[in-house]
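*Asks:* Predicted coordinates and the sequence they were generated for:
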Amino acid sequence: MDGTNDPAQEDGGPFGRPLFDKPSARALSRVGVVDVGSNSVRLVVFDGAARSPAYFYNEKIMCALGAGMSETGRLNPEGRVRALEALKRFRLLGDGMGTGPLVAVATAAVRDAEDGPEFRDEVERETGIRLWVIDGREEARLSAQGVLLGWPGSYGLVCDIGGSSMELAEINGGTVGKRMSSSLGPLKLRDLKGGKKARKAQIHDTIARMRQELGEQKNRLFLVGGSWRAIAKIDMERRGYPLHVLHEYRMTPKAVRETAKYIEKNDLEELRNRADVSSARAALVPYAIEVLREVVRTFKPHDIAVSSYGIREGLLYEQMPQQLRDRDPLIESCRFAEAKDARIPGFGRVVYDFIEPLFKSAKPDRRRIIKAACLLHDVSWRSHPDYRAEDCFDNATRANLGGLKHSERVYLGLALLHRYSNKREGTRFADLYDLISERDAQQAEVLGKAMRFAAMLWLRKDAKLGQMRWYPKKKQLELSLSPEAAPLFGEVAQARFQSLAASLGAEPAIRTARK
């Protein structure tokens, strides 16, 4: 999303006004969320720019509350003890981090268990945490909102798998539509009597009913949940994929089928070690892949995206005012980083205005990456000069930034690498360059060198540097310097301008305005 027509961005130019300085956003600056699931109990503390928060703290305890419930109807006794101890710890951690009261939800295991109400009361009595037990439709809605936190305005079908349930919810234009819950969690499927044949029938019949209710859903399939992430890791290992970032990792229906066969043919213990999957997650993968294969076969999505955002992020999204929800999470996160770490916060906008004529033909999706690069162009200045370029690339490709495809991460990383270095050959990231086209790599180099030159004309955040004009047909790059910037155009600045012109294959022309 470009967001340049948003009235809330009045006087903010192409970037808009940063909302994290407003009281409504500061109230969300540190929020603690607890998710009591059928398989794990997790605390996440969010901090930073409210629209695209950093994970200030993240801890997970594998409790398997839902294990054995198919036979007993009750929570796993050992898991119940572990969960209570974890919640006691989380309460103390939240107090120490200043989160205020923790927002805590429990899903399928607690809502379905005979002793679920008893466990909920025990939690409140022993820890002071009020546990909200939500039904399947609400779980689906919150998971879908978590996806919207990272992909505002997105459309498709959100598939959230937990230990004891699997939810589907449609999203369209930033809103959550139809949603359904099922008992297709891998813990329940593992305990199902009748073996693989019974599981296959249960999975097929359940998803067929969900398809009848939800209708055709051939857009993007968003995968939420630890079992899906484990499968994505295995898919990465099978493909030899170089960027080990799960959020926004893409798979095709064909890749899901091939990975399902790959899991069947390989020893699970060896596979989990190669793919770096925990033993608890790996044990559920054979059941989860059966569900995923049937979901893909039934709904026929055009592509599949893994989301690291789910119910916990959905709870944060729930607390946001609409004005904040509508903002671009990437730009908000980069603005926050600039305000926190740049030497002159606000200078990124000056850089963008100065180099924008080089990218007149850029589409909105590309322009937002250019904006992000300009905001981040100076946040790594504390790194050692010998490693600064690589640190920039590493941070951009692996940072917790929402709304970025993997190819866009590499484009952004290359641009920031070239902000500090003329060359990209010989780095330890060479295998990642294949994720973008040679043309995009060359454009990222131009962007990086443009920022590298603009940084030499460094005055203040309201500086008037002059203008650059780019004539692609004539292959001419014209620089008109303002009187206040002209004395800054020294030898190093001249060399950087020449390097930028060379990357464009352009003839440089320099003009200096008189006072």
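*Replies:* Received, thanks. Values in this document were obtained by computation on a predicted structure and should not be read as measured data. Residues are numbered from 1 along each chain as shown.

*Asks:* drop to CA atoms for contacts and neighbour counts, all remaining ones
*Replies:* OK.

*Asks:* just the strands in the stretch 401-515 of the chain please.
*Replies:* Using DSSP state E, counting those that start in this stretch, the strands found in the stretch 401-515 of the chain span residues 466-471, 476-481, 507-512.

*Asks:* try it against this one:
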Amino acid sequence: MAKITTVIDIGSNSVRLAIFKKTSQFGFYLLFETKSRVRISEGCYAFKGVLQEIPMQRAVKALSEFKEIALKYKSKKILCVATSAVRDAPNRLEFVARVKKACGLQIKIIDGQKEALYGGIACANLLHKNSGITIDIGGGSTECALIEKGKIKDLISLDVGTIRIKEMFLDKDLDVKLAKAFIQKEVSKLPFKHKNAFGVGGTIRALSKVLMKRFDYPIDSLHGYEIDAHKNLSFIEKIVMLKEDKLRLLGVNEERLDSIRSGALILSVVLEHLKTSLMITSGVGVREGVFLSDLLRHHYHKFPPNINPSLTSLKDRFLPHEKHSQKVKKECVKLFEVLSPLHKIDEKYLFHLKIAGELASMGKILSVYLAHKHSAYFILNALSYGFSHQDRAIICLLAQFSHKKIPKDNAIAHMSAMMPSLLTLQWLSFILSLAENLCLTDSHHLKYTLEKNKLVIHSNDALYLAKEMLPKLIKPIPLMIEFA
């Protein structure tokens, strides 16, 4: 597969470009992205779906420049797909030929099932829960995929989208009840339900931003944001009736003002029908699905067990001495296990400790000064695929305060709801700091025993530096440490 791949998604509302760079067989990251609010579907629903001249002109101009950008980034592969508005248009082949002639891009028109599949592949691989239903609200249609334990079980495409509902009902000042009834009729075709929903697309991301602002949410990242569907359903329904000035006060972007009401209406009907209790916002969708279907074409569209693309990419790019980070991780596990009679920490937190052990030294690639702070920033902002916000917050904090006392004040108070107890964090931080000290040199055959409240470290090496740093370690409880 090409090292740099460009994916272009021609949606009913926007045309989006994403450029992905592989760092290894399964590691990758988003190198560049942009979008153009082409509105290819503008006016088409009043003319039996026919794409109109002005929107097509906008699309050709945007796509021509998108290709230039892809070539500038030395992309060896360009995959261009078109969804609802184009596939439903009687003049779709004319549009495809026009683009091909203007800039050489070959557009692949995908049907609703394929669009749902791509969204499903993205969510199944890149979110922290592996069972649920995707809700991908686009301008012309809404796609859903049923995912069970990471496998896509069913797909459906519904003919309800933000622009379609806006032009058919809201622009004509028709009663919202008529629009809702139309949506309910389509949504009743959904053959499955699930307590978890994965929200895909610009409308749901815009609504998520509103909710994050409303609750003063501490992490500025949409991907993986969890929404209590029961508690927020009535608020989402209220958005449908708000005027533009009220929407601005909520923080809705200008480009979403005329479509967020129809999007909120569709989402509220779908959530109510599915009886969903938790919705997870997805920052990934069709573009990532197209990329992953190519990347994982020999692996049944699924990453192998224990492979995380974000973690792999970070290690590929920022850990030139991976042998050292693996050693720190190994010692973290051994120390966690031998000290378990004292700390009594739930074993689920060993997951966070292991990742922190691997990535704590990553910040040195930027600067050895404040390296742990740099590591924490990388973790919080780039360890996104397959990790919950809580996972990222805990790992970030462990990396940032390695060799430091975890503060009780407002330095972490804004994230306290996501955190385990302070004592648990202190234990994990202590174990990480001790492991890092013991791995300063290539010490081999480290063994540990626990004698009541005394940790004995067995090694044939001198470990002079580790012994020297021992008094600086911040212990969670009175604990003797002895070298043998």
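*Replies:* Good, I have the coordinates. From a predicted model like this one, the values you see are computed outputs, not experimental measurements.

*Asks:* if you compare the strands of the stretch 401-515 of structure 1, which one is most tucked away?
*Replies:* Comparing the strands of the stretch 401-515 of structure 1 by mean neighbour count (mean count of other CA atoms under 10 Å), strand 476-481 ranks first with a mean of 19.

*Asks:* What is that strand packed up against?
*Replies:* When contacts are defined as 3 or more CA pairs under 8 Å, 6 or more residues apart in numbering; DSSP states H and E, strand 476-481 of structure 1 sits against strand 466-471, strand 507-512.

*Asks:* May I see those strands arranged in JSON lines, with distance to S165 of structure 1 as well?
*Replies:* Compiled in JSON lines, these are given as follows (distance: least, CA to CA, whole Å):
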{"stretch": "strand 466-471", "distance to S165 of structure 1": "56"}
{"stretch": "strand 507-512", "distance to S165 of structure 1": "63"}
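
*Asks:* out of these, which comes closest to A144 of structure 1?
*Replies:* With CA to CA, the closest approach to A144 of structure 1 among those belongs to strand 466-471: 43.4 Å.

*Asks:* Aligned against structure 2, show me the partner of Q443 of structure 1.
*Replies:* In structure 2, Q443 of structure 1 lines up with T424, judged by TM-score structural alignment.

*Asks:* Relative to G285 of structure 2, how far out is its match?
*Replies:* 36 Å (CA to CA, to the nearest Å).

*Asks:* cool, and A46 of structure 2?
*Replies:* To G285 of structure 2, A46 of structure 2 is 28 Å away according to CA to CA.

*Asks:* and these two? which has more neighbours close in?
*Replies:* Set A46 of structure 2 next to G285 and count neighbours by other CA atoms under 10 Å: G285 wins out with 24 against 11.

*Asks:* what does the more buried one align to in structure 1?
*Replies:* In structure 1, G285 of structure 2 lines up with G310, judged by TM-score structural alignment.

*Asks:* Touching, that match and A140? I think so.
*Replies:* No. Applying CA atoms under 8 Å as the test, G310 of structure 1 and A140 come out as separate, 9.4 Å apart.

*Asks:* where do the helices sit along the stretch 151-300 of structure 2?
*Replies:* For the stretch 151-300 of structure 2, applying DSSP state H, counting those that start in this stretch gives helices covering 162-168, 176-187, 202-214, 229-239, 244-250, 260-274, 286-295.

*Asks:* which residues touch the residue most central in space within structure 1?
*Replies:* Closest residue to the average C-alpha location of structure 1: G402 at 3.8 Å, with CA atoms, centre = their mean. Remark: with contacts taken as CA atoms under 8 Å, 6 or more residues apart in numbering, G402 of structure 1 is in contact with S52, L149, G150, W151, P329, L330.
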